[in-house]
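**Q** Below is the sequence, then the predicted model.
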Amino acid sequence: MKVYSVNKGVGFASSGVEYAQKYRKELFENFDYNDYYIFLNYLSKNITVYTDLLGYKNEQIIWIYNYLSHRTAQKSSYTVEMFIEALGAEHYEVLSQSESSIEIKVSNTQRYKLWLLEPNLIDRVDYIVNGSLVHVSHYDESLNNVEDYVQGKLVKRTFYDCQGEKSYEQFYDKNEIKVTYIDQQILFGKMAFYQYFFQQLQLEKKDAVIIDRPLDVVEGILPLLVHQVRLFSVVHAEHYNESLSKGNHILWNNNYEYIFEHADAFEAIIVATNRQNQILSQQLRKKTAIKTIPVGYINSISRKRSYKPFSLITASRLATEKHIDVLIKAVAIAKEVIPELTLDIYGEGGERKKLEEIIQKLEVEDSVKLCGHQNLDEIYSGYSAYVSASTSEGFGLSLLEALGAGLPMIGVDVEYGNREFIENGKNGILFERVSLNEMPEVLAKAIISFYEAHLDHSGRNISKQKAKAYLKNNVAKSWENLLEKGKK
């Protein structure tokens, strides 16, 4: 059986969806499945740069733009010397050079900027005439695609096969696909392009398609796939707006609205917690199976007992919705009562600069650290507690990882991950959801209460007991039961 997981993009600061797919890939390694991971967004950097970080094999990656130009995912091997030789310029001048780029002047009006993945290895090349970007050439083992620009705006992309022959062209308006010319066909718009791609996959009825990011995708491809393959959709977040839902009127999360309206087209909708399963089952008007399968797993439960006192850890993308700023402010307040308190923040994202400024302003540089991306497997257990101010975790993979390390937790009293993992007063504190302006004070009180109740010590065994349900074999069995049950 072939299993296809459908996503849109992937990047350095991967979200919970990408990590959920990574965990699924690892679970499927022990099954007799051929699993593939489809990415539909155009990426300006070689996709293997990102997928290597998540442990994918190149043959598992189906990037739509590569697939339709008869290419597989390939690591970049195109060198600066290869580019210079192909350029054929008798005279050129290197204007600047760094670890990430080289700027070359070939005439008074023309220059190239070579963007490097590592020294001497090219990712892409900007061609600039009279100070204006004309086109961008992207490389892996050879020329992959060329983007054409007019007055700074993208107008066309041309994709090439491994032999250097043109495979297809796309024309753009306001960065949106307008027309694709491929295989003597004319495809209008993005959805027609997606549909053409899924037709080329030659899916069979026994194959499974798992849709992870449905928004702007599923509406176009569902009519093509329904009754043709086994269809599944995974809900990765809160699925509705509770405050704006009244009686029988449910205001769905727009990421999943189309899925829920056409739920009977799916063999199952998958959620990460029993609580979300219960709520969605009561709300959904269309009949379909709703299955609970955690989006992550843990390999083992830590036996380590020692940890640094009064040390907090959090791990997430540095994004606005994670409210990392609230954590920093709360720690600054709590330190007035607990001077030894520290917070280490793991992850990267667009909010880093803002968070650095808050740390400096509050003068907590000695106790609050931005630690970047790291493998946390052996790091979690050295802390006294995990803390989160996020109000919208559908599951919370970092919460699960911390649970497996035996960490007690402090989090907002919201569905679903926090209530799934935190037993209030036993292995942590669930604090009241209030406005963001009030939250630092409320969280600071929760942190102080946590340590006053010695939950950093007594909560560790309870966390370890709760973690047993998420061991790899148990989660793998859930997937196996789902996929084997309907296998033909």
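**A** Thanks, I have the structure now. Every value quoted in this text rests on a predicted model; they were computed, and no experiment measured them.
**Q** only C-alpha atoms for contact and neighbour calcs from this point on.
**A** Fine.
**Q** For the stretch 151-300 of the chain, just list every one of the strands.
**A** Secondary structure of the stretch 151-300 of the chain (DSSP state E, counting those that start in this stretch): strands at 153-160, 166-173, 176-182, 185-188, 208-211, 230-234, 268-271, 289-292.
**Q** One more to weigh against that first structure:
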Amino acid sequence: MRVFDFTLLSGYEFSGVDVAQGFRARLFEKNNVNAKFIFTELPTIRDMELYGSQKIKRGQIMSAHLFMIGRLDMSLSVKKEALLENEKENYEYDYIDENGKVICLYNSGEKSVEILCDEDGFVVNESLFKNGKKYLVNYYTDSLSYTELYNWDNDSSDGLNPERRIFWNKQGQMVYEQCIYKDNVEYLFKNGEVIDNVEFLERFVKALNLCENDICIMDRAGYLDYIQPLFENKGKSKLIAVLHSDHFYKIYEDESSLYMNYEYYYWFKYSEAIDYFVVGTDEHKRGLEAFLKEYDCFVPHIAAIPPGAIPEGKLKSENERRRGSIISASRLSPRKGIDILIKSVIKAHEINQTINLDIYGRGDDGYTIYLKNIVKDACADDYIHFKGRCNLEKIYPHYELFASFSLWETFGLSLMEAVGDGLAMVGLDVRYGNRLFKHPDENGYLVDFDVETDYQNKDKLCERTAAAIVKIFEDDNRLKKFHENSYMIAEEYKEHVIESKWMQLIKNIL
């Protein structure tokens, strides 16, 4: 059995999908599942670091482009000492500077070669310079895998992006070139054949030789080039489509969609080719099944499996929680309702001056400025703070309350993490994650919300949300009870529980 997960994204902001893929990679490795997580676009160093931070190892990552030159994963094995000795013979140099992971050769005061290594001393890439400008970068795995060429002679080139790439097999022979244009790419083979990106990915999928014992997991939908080739060439392999967003939106619920979520249009249209849909909650499962029936789509099996889990052996926090402290953790976007949260805290602080808020996460610059101006105009800078994005594992236990006024949550990994650290919870009564982790009068409160009326009348909404926040901090004994109940709710989401759901799904599908 082989599992192929499509697709790791290149060049995008970090999201909950990446966290879910990292969790699944660790789960599969633990259970000896032969799984590969696929880049259908070439990853940057930043991309590799991002997925590495989620514990997806290079040996678990497959690049479509490198697979087509005989590399089954992206493991590194070229030692820096070997490459350095080779380059010392190839290039004139005055001195060598080694600083951490970077080794540079200088000639007449100018850098000519720069070698970047990982923490184990294996070569990631090698950049060559002329007259202070980078003109070529060699990327390594088990040997030289591909070369990026930069053109400084073209007046329209800023030298920041490569003009073409040459891909080499293990014997050092060129297999194909990738020509990079403003709006598209083309692939040129030695026989003179030229194909586009969709055709290239079709060849990649065919080269996988998928069979009835293989499983392909699709974590990304939309208009990505791999979708159609995979559907058309999956053979007898099994397809699992994971929905990380909702399938349907009412007005105001999403900035880019209304009614059907067209990100999933292709999946729904050809749902008879899909063996399983996976969603995060039972409520979402029921809603998706009804939606597919309403739109006369084939209804495959649907499984409700959370996209993450709470680590085994996680202990109750012994930290002293800061009095009146509230934490939010999400992308800063209108759909997340951060403006509602800020205005609610401002109102609540008028009644209880111990109430304070720390906002974790990043987002669009324009929206972030809008949020900061709300805080500034209310002179609330001393009790509302923007903290940026960081690892919150050791931060949650210092807070008493987790607040999320998102208009909807497909699951809400940050909500799960918060109950895992025993925080009280408050938010809007919306699907799906809020209702999953916020149990009214047990570990916090849900505030009644109707998007079609309340979104246009946020002042009245903020009066209700502020009242809920104030109420949570009114009774210390009740707040402690909320903390204890959150720990109990979290038990349903421990790793062994979620792990068993995935392994049972794999057993069922084969």
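**A** That came in fine, so what should we check first? For clarity, every value in this text was computed on a predicted model and none was experimentally measured.
**Q** circling back: now render the strands of the stretch 151-300 of the first structure as TSV, adding mean neighbour count and distance to K57 of the first structure.
**A** As requested, these are exported to TSV (neighbours: other CA atoms under 10 Å; distance: least, CA to CA, whole Å):
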stretch	mean neighbour count	distance to K57 of the first structure
strand 153-160	20	22
strand 166-173	18	25
strand 176-182	18	28
strand 185-188	14	31
strand 208-211	22	19
strand 230-234	23	23
strand 268-271	23	25
strand 289-292	20	28
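**Q** Need those in JSON lines (columns: distance to H138 of the first structure).
**A** As requested, those are exported to JSON lines (distance: least, CA to CA, whole Å):
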{"stretch": "strand 153-160", "distance to H138 of the first structure": "10"}
{"stretch": "strand 166-173", "distance to H138 of the first structure": "14"}
{"stretch": "strand 176-182", "distance to H138 of the first structure": "18"}
{"stretch": "strand 185-188", "distance to H138 of the first structure": "23"}
{"stretch": "strand 208-211", "distance to H138 of the first structure": "28"}
{"stretch": "strand 230-234", "distance to H138 of the first structure": "33"}
{"stretch": "strand 268-271", "distance to H138 of the first structure": "37"}
{"stretch": "strand 289-292", "distance to H138 of the first structure": "41"}
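**Q** isn't S142 of the first structure right up against C162?
**A** Yes. Using CA atoms under 8 Å, S142 of the first structure is in contact with C162, at 6.8 Å.
**Q** F402 of the second structure pairs with which position in the first structure?
**A** Using TM-score structural alignment as the criterion, F402 of the second structure maps onto Y386 of the first structure.
**Q** Superposed on the second structure, what's the mean shift for the helix or strand encompassing its match?
**A** Take DSSP states H and E as the rule and Y386 of the first structure turns out to sit in strand 385-387. Here the mean offset of strand 385-387 of the first structure against the second structure after fitting is 1.3 Å, by mean CA distance after the TM-score superposition for the first structure.
**Q** matching residues in the second structure for the following helix or strand past that strand?
**A** Downstream of strand 385-387 of the first structure, the first helix or strand assigned by DSSP H and E is helix 397-404. Aligned by TM-score structural alignment, helix 397-404 of the first structure falls on residues 413-420 of the second structure.
**Q** Leaving out the residues flanking it, which one is nearest to L362 of the first structure?
**A** In this structure, L362 of the first structure finds its nearest non-sequential neighbour in A332, 6.9 Å apart by CA to CA, 6 or more residues apart in numbering.
**Q** count of residues packed around that neighbour?
**A** Applying other CA atoms under 10 Å, we find 25 residues neighbouring A332 of the first structure.
**Q** Could you do L210 of the second structure as well?
**A** Neighbours around L210 of the second structure, by other CA under 10 Å: 21.
**Q** can you check E87 of the second structure too?
**A** E87 of the second structure has 15 nearby residues by other CA under 10 Å.
**Q** Against D377 of the second structure, how distant is it?
**A** Distance of E87 of the second structure to D377 of the second structure, computed by CA to CA, to the nearest Å: 59 Å.
**Q** do you know which of the strands of the stretch 151-300 of the first structure lies nearest H373 of the first structure?
**A** Closest to H373 of the first structure of those is strand 230-234 (CA to CA; 26.0 Å).
**Q** what range in the second structure does that closest one sit on?
**A** Counting by TM-score structural alignment, strand 230-234 of the first structure corresponds to 238-242 in the second structure.
**Q** The residue nearest to L362 of the first structure contacts V364, correct?
**A** Yes. The pair A332 of the first structure / V364 is scored as a contact, 6.7 Å apart, by CA under 8 Å.
**Q** circling back: residues in contact with the match of strand 230-234 of the first structure: which ones?
**A** Applying CA atoms under 8 Å, 6 or more residues apart in numbering, the contact partners of stretch 238-242 of the second structure are 212-220, 267, 273-279, 509-510.
**Q** now swap in stretch 454-468 of the second structure and tell me
**A** For stretch 454-468 of the second structure, contacts defined as CA under 8 Å, 6+ apart pick out 252, 340-341, 343-345, 347-348, 426-427, 445, 447, 449.
**Q** now with 7 Å?
**A** Stretch 454-468 of the second structure is contacted by residues 340, 343-345, 347-348, 445, 447 when judged by CA atoms under 7 Å, 6 or more residues apart in numbering.
**Q** ditto for stretch 466-482 of the first structure
**A** Stretch 466-482 of the first structure has contacts (CA under 7 Å, 6+ apart) with 27, 293-294, 297-300, 403-404.
**Q** And those residues, which two are furthest apart?
**A** With CA to CA as the measure, no two of those lie farther apart than L27 and L403, at 19.2 Å.
**Q** So for those two, which sits in the more crowded spot?
**A** Higher neighbour count among L27 of the first structure and L403: L403, with 31 against 19, using other CA under 10 Å.
**Q** Tell me how many other residues crowd G422 of the second structure.
**A** Residues within reach of G422 of the second structure, counting by other CA under 10 Å, total 29.
**Q** Over to the one 5 residues further on?
**A** G427 of the second structure has 25 neighbours, counted by other CA under 10 Å.
**Q** repeat for the one 10 residues further on
**A** When neighbours are defined as other CA under 10 Å, F437 of the second structure has 22 of them.
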